[in-house]
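Asks: Generate coordinates for the sequence data below:
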Amino acid sequence: MKQNFTVRQGALDGVEAFLSVARHRNFRKAAAELGVTPSAISQAVRLLEARIGAALFIRTTRSVGLTEAGERFLSRAKPAFEELVAAREVARDLGQRPTGLLRLSVPRAIVPLLLEPLLASFHEAYPEVEVEISVSKEVVDLAAEGFDAGIRMGQLIDADMVAVPLTPPFRLVVVGSPAYFARHPPPRETGDLRQHACLRWRRSSGAIAPWSFQSMDQTTEIVVAGPLIASDFPTMLGAAIEGIGLAQLPEPMVADAITTGRLIQVLDPVAPTLPGVFLCYPGRHQVMPKLRAFIDHVKDQRTREAK
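Replies: The predicted structure follows:
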């Protein structure tokens, strides 16, 4: 049968006093070391002995010695207490300066576009922070999975998250390769997409995302069909460049391919605008210095790019 083991409230009370007395073999010196009165030290040790159920010290008017129970308690309590002190110092260090492991949950498409430039400059500024990038198509629970922060599209961020913009709003644009358009006339309106091979994106929920379009203030979603379904944007981008079909992708992702002529943009007047990409983290948690440093670095980089 499974047993539950817990540390009783106050179980560690008096241990530091005991260790100090054992070290000095003197109650007054222990009191001076800990900055309390000798009577407070005596009281703490008596309460500890009462909880343990055994005398730990042999006291005389001239000296203080350890009983056998005290010797055994000292041999186990001293290294354990030193480990607790060390653990406290490590935790305190993490809470006072940028150091430690910063875990980020990131979509794969974001890594080359946004993170690689940021990580190089961040590492140079904060060499004591290790950054772990977990690439996933799933929208994970950041707190439950032990992540400090995540990078997400604005429309996928929960209301209880704090969001820091990484990019300005951008459009979703429809693109195809010159080879594809050599075989198919470019669509002039959204209804023409029924005659085209359209590359589709499967969301982490399992549903296939429709294509979205915006005319004035009205947003329209269209169910398209085609030869390929992918769970990430880079795969769709590569397929579009190879001429497999049309793809609807974030404009920053396809900008270089459009500039170099590998892709051609169509249906530009009805391209919808998305909020952008954000660094997000649980707002109910204290922001550790390592995450605060990364947030400030992101903001600083955005300010420089805007100038």
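Asks: Please make it C-alpha for all contacts and neighbour counts, starting now.
Replies: Fine.
Asks: For this structure, just list every one of the helices.
Replies: Ranges of helices within the chain are 15-24, 27-34, 38-52, 68-96, 110, 116-125, 178-183, 233-241, 251-259, 289-306, based on DSSP state H.
Asks: Could you check the angle the third one makes with helix 68-96?
Replies: Here helix 38-52 runs at an angle of 110 degrees relative to helix 68-96 (axes from the mean of the first three to the mean of the last three CA atoms, to 10 degrees).
Asks: Helix 38-52 - contacts with which helices or strands?
Replies: helix 15-24, helix 27-34 (3 or more CA pairs under 8 Å, 6 or more residues apart in numbering; DSSP states H and E).
Asks: To residue 140, which of the ones you listed lies closest?
Replies: helix 15-24 (42.1 Å; CA to CA).
Asks: how much distance is there from the closest one to the middle of the chain?
Replies: 41 Å (CA atoms, centre = their mean, to the nearest Å).
Asks: Verify the stated contact: residue 226 with residue 244.
Replies: No: look at residue 226 against residue 244 with CA atoms under 8 Å: they stay out of range, at 9.0 Å.
Asks: Could you tell me how many residues sit around residue 254?
Replies: 22 (other CA atoms under 10 Å).
Asks: so who does it touch?
Replies: Going by CA atoms under 8 Å, 6 or more residues apart in numbering, residue 254 touches 237, 263.
Asks: let's see this one next to it:
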Amino acid sequence: MRPLRLDSLELFEDVVRCGGFRAAALARGVSSSAISQSISVLEEALGIRLLNRTTRSVAPTEAGEQLLEQLRPALHHIRTAIDDLNQLRERPSGTVRVNAPGPAADHVLCPLTFEFMKVYPDVNIEIVSDAAIIDIVEQGFDAGVRFGNQLDQDMIALPLGPALRYAIVASPDYLRRRGRPDAPRDLLQHDCIRRRFPGGTMVTWKFEKAGEQVEITPHGRLTLSSAHQELQAALAGSGVAHLFEDYVRDHVEQGRVVELLSEWKQRLPSWYLYYPSRRHTSAAMRAFLEYIRNQRWCPTNT
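Replies: So this is what the prediction gives:
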């Protein structure tokens, strides 16, 4: 057996977790060929194939699955031991990886992170914007951001920002052409800018006024997949948009779009940062969590 490099075992775990050489290489900031070569050397050293490779996917073999089953706890213990030494440093270091929907990343997580990094210059932050519901542990994230009602029971959650509300907006040009809706169901006669979730379902629009709740499935010629695209479409006069207030506040104040049905706004829970309750928390992650707890919106500070 050829000499075995322990770092190649971690590379192997990364390739399986990321779903391929390219994704693992992007996460590590190296070339795909370098990752592939390291795995080939590992397989040669072990004398057994660990991965089944096709042009479209990479998946562990039976031997690879067996190795991973024992490898993951071992790597976790190694990382924990290294991070325990990190506690002795005057300043926390390391990397915090967070998965968050675009709106949460744009308006809450990114501004908070920028300030956090000024206070903790040795901590690296990676934010991945993704609206899909994922297993953050399986995907290698330290934390995720979702609404409170989307969290699993074995997760610890911290409020991330104040309560949220949607705004219905359209450009002055669109309203001159199509008129202004007086009630939520009037929107069914308008050209609404629709949003499709990553899983394929369409976003419904919910309203509330004096205890009355209304939910509609909007109709329209344009279907998009991000809030930024919806805002661009509304500014261009393409229809009526349904967006978080944070996206449209400045544009409403400057008259680029007009807010509609403001008395029908439904109050939503805040975003929550969540992380596993049964997982070792690194020094960098602990510093990040403490920074969030010290924000004005956290219950401990109210």
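Asks: Report the TM-score for the pair.
Replies: After superposition, the two chains reach a TM-score (TM-score structural alignment, normalised by the length of structure 2) of 0.67; 222 aligned residues with a CA RMSD of 2.5 Å.
Asks: Tell me which of the helices and strands packed on helix 38-52 of structure 1 lies nearest to residue 68 of structure 1.
Replies: Per CA to CA, nearest to residue 68 of structure 1 of those: helix 15-24, 12.6 Å.
Asks: Show me the contact partners of stretch 236-249 of structure 1.
Replies: 172-180, 196-201, 211, 226-227, 230, 233, 254, 262-263.
Asks: Filter the residues you listed down to the buried ones.
Replies: 172-180, 196-201, 211, 226, 233, 254, 262-263 (16 or more other CA atoms under 10 Å).
Asks: Just the ones in strands from those residues, please.
Replies: 172-176, 200-201, 211 (DSSP state E).
Asks: could I get these as a markdown table with distance to residue 305 of structure 1?
Replies: Output for these, formatted as a markdown table (distance: CA to CA, whole Å):
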| residue | distance to residue 305 of structure 1 |
| --- | --- |
| 172 | 22 |
| 173 | 23 |
| 174 | 27 |
| 175 | 27 |
| 176 | 30 |
| 200 | 33 |
| 201 | 31 |
| 211 | 31 |
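Asks: which among these gets closest to residue 289 of structure 1?
Replies: residue 172 (35.2 Å).
Asks: In structure 2, what residue corresponds to the closest one?
Replies: Using TM-score structural alignment, the equivalent of residue 172 of structure 1 in structure 2 is residue 166.
Asks: What is the neighbour count of the nearest residue to that match once chain neighbours are set aside?
Replies: Nearest non-adjacent residue to residue 166 of structure 2, counting by CA to CA, 6 or more residues apart in numbering: residue 244, 4.3 Å away. Residue 244 of structure 2 is flanked by 17 other residues according to other CA under 10 Å.
Asks: same thing with the one 5 residues further on?
Replies: The local packing of residue 249 of structure 2 (other CA under 10 Å) involves 13 other residues.
Asks: What's the match for it in structure 1?
Replies: Match for residue 249 of structure 2 (TM-score structural alignment): residue 255.
Asks: For that match, give its distance to residue 90 of structure 1.
Replies: For residue 255 of structure 1, the distance to residue 90 of structure 1 equals 45 Å [CA to CA, to the nearest Å].
Asks: Check the offset of stretch 229-248 of structure 2 from the chain's centre.
Replies: 21 Å.
Asks: ugh, typo on my part, it should be stretch 183-192 of structure 2
Replies: 31 Å.
Asks: Could you tell me where it falls in structure 1?
Replies: So stretch 183-192 of structure 2 sits over residues 189-198 in structure 1, by TM-score structural alignment.
Asks: Likewise for stretch 112-124 of structure 2?
Replies: Counting by TM-score structural alignment, stretch 112-124 of structure 2 corresponds to 118-130 in structure 1.
Asks: Tell me the buried residues in the matching stretch?
Replies: 118-119, 122, 129.
Asks: out of the residues you listed, who's nearest residue 189 of structure 1?
Replies: For the buried residues of stretch 118-130 of structure 1, the nearest to residue 189 of structure 1 is residue 118 (38.6 Å; CA to CA).
Asks: residues contacting that closest one?
Replies: 298, 301.
Asks: Please repeat the previous calculation with a cut-off of 10 Å.
Replies: 111-112, 294, 297-298, 301 (CA atoms under 10 Å, 6 or more residues apart in numbering).
Asks: rewinding a little: what would the helices and strands packed on helix 38-52 of structure 1 look like in TSV with distance to residue 186 of structure 1 and mean neighbour count?
Replies: Formatted as TSV, those follow (distance: least, CA to CA, whole Å; neighbours: other CA atoms under 10 Å):
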stretch	distance to residue 186 of structure 1	mean neighbour count
helix 15-24	78	20
helix 27-34	81	18
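Asks: Residue 280 of structure 1 is nearest to which of those?
Replies: helix 15-24 (41.6 Å).
Asks: Over in structure 2, find the residue span that closest one aligns onto.
Replies: Going by TM-score structural alignment, helix 15-24 of structure 1 lines up with nothing in structure 2.
Asks: Can you tell me what sits against that helix?
Replies: Everything outside helix 15-24 of structure 1 that qualifies as a contact, by CA under 10 Å, 6+ apart, is 14, 25-34, 36, 40-46, 48-49, 56-57, 64-66, 70-71, 73-74, 77-78, 81-82.
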